[in-house]
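**Q** need a 3D model of the following:
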Amino acid sequence: MRKVIAAAVLISLGAGTALAGETMVFPTKMGNVTFHHKDHQQRLKDCKLCHGAAGPGKISGFSKDWAHRTCKACHEKKGAGPTRCPDCHKKK
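**A** Coordinates of the predicted model:
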């Protein structure tokens, strides 16, 4: 029975990665922002860092301000990823 439960847990954890979209594009006035979800998921490994208590597929209070406060701060803290406006916002 323990093996069945362990297998179910592993499958459900792997399903999150399998079901995650490769990329998401957010249209903005400053230019589209392309977010590479699967890359972030594989690097961070902890969905709660972004999704919090809302759970997979949802981010409570997601907005421009949330992204600037959360994403930019994380990039600055880790010394990786874009932190300047034109690094994320790309005009066509």
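
**Q** when you work out contacts or count neighbours from here on, use the C-alpha atoms and nothing else.
**A** Fine.

**Q** now the longest helix along the chain: buried residues?
**A** Across the chain, the longest stretch assigned as helix under DSSP state H is helix 2-19. Burial within helix 2-19, assessed by neighbour count using 16 or more other Cα atoms under 10 Å, is assigned to residue 17.

**Q** now stretch 68-84: buried residues?
**A** 71, 72, 74, 83.

**Q** now the helices for the chain?
**A** Under DSSP H, the chain gives helices at 2-19, 37-44, 48-51, 64-67, 73-78, 85-88.

**Q** distance to residue 28 for these - can I get that in JSON lines?
**A** Listed next are the helices of the chain as JSON lines, based on distance: least, Cα to Cα, whole Å:
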{"stretch": "helix 2-19", "distance to residue 28": "25"}
{"stretch": "helix 37-44", "distance to residue 28": "18"}
{"stretch": "helix 48-51", "distance to residue 28": "20"}
{"stretch": "helix 64-67", "distance to residue 28": "9"}
{"stretch": "helix 73-78", "distance to residue 28": "20"}
{"stretch": "helix 85-88", "distance to residue 28": "11"}
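
**Q** run this one through as well so I can compare:
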Amino acid sequence: MIRFFSILLAVVSWASFAGAADMIVFPAKNGNVIFNHKRHTEMLTDCRNCHNKAPGKIANFGKEYAHKTCKGCHEIRGTGPTRCGLCHRK
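**A** Sure, this is the predicted structure:
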């Protein structure tokens, strides 16, 4: 679990440093999550939909955030994956 969050932190830090990456891979024990950042920025033009104040690192990002915020947004909008195997790929 500590390794997961260390890798996750490294990936998120690198992504914010490198600018808006097109695709971001979040390692997870039940399968990596490949996040299409470019597609989300095209659909959601206001970065504050996901980011707290401005583009960059998302505060408190992790499993709980993704399951509540990302999945919740997909459910509300009626689009995007909402089941485990649709995000987590082994």
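
**Q** TM-score for this pair?
**A** The TM-score (TM-score structural alignment, normalised by the length of the second structure) is 0.77; 72 aligned residues with a Cα RMSD of 0.8 Å.

**Q** which members of the buried residues of stretch 68-84 of the first structure define the maximum pairwise distance?
**A** 74 and 83 (9.4 Å; Cα to Cα).

**Q** what does residue 82 of the first structure align to in the second structure?
**A** By TM-score structural alignment, residue 82 of the first structure lines up with residue 81 in the second structure.

**Q** residue 72 is in contact with that match, correct?
**A** No - with contact defined as Cα atoms under 8 Å, residue 81 of the second structure does not reach residue 72; the gap is 10.1 Å.

**Q** and residue 4 of the first structure, how far from residue 10 of the first structure?
**A** 10 Å (Cα to Cα, to the nearest Å).

**Q** related to what we said a few turns ago, any chance of a markdown table for the buried residues of stretch 68-84 of the first structure, columns distance to residue 27 of the first structure?
**A** Formatted as a markdown table, the buried residues of stretch 68-84 of the first structure follow (distance: Cα to Cα, whole Å):
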| residue | distance to residue 27 of the first structure |
| --- | --- |
| 71 | 17 |
| 72 | 18 |
| 74 | 22 |
| 83 | 18 |
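
**Q** closest one of those residues to residue 45 of the first structure?
**A** residue 74 (14.1 Å).

**Q** quick check: the gap between the closest one and residue 33 of the first structure.
**A** Computed as Cα to Cα, the residue 74 of the first structure to residue 33 of the first structure distance reads 17 Å.

**Q** what does residue 73 of the first structure correspond to in the second structure?
**A** By TM-score structural alignment, residue 73 of the first structure lines up with residue 72.

**Q** contacting residues around stretch 63-83 of the first structure?
**A** 50, 88 (Cα atoms under 8 Å, 6 or more residues apart in numbering).

**Q** measure that stretch end to end?
**A** Start and end residues of stretch 63-83 of the first structure are separated by 17 Å (Cα to Cα).

**Q** can you check stretch 31-47 of the second structure too?
**A** Terminal-residue distance, stretch 31-47 of the second structure (Cα to Cα): 26 Å.
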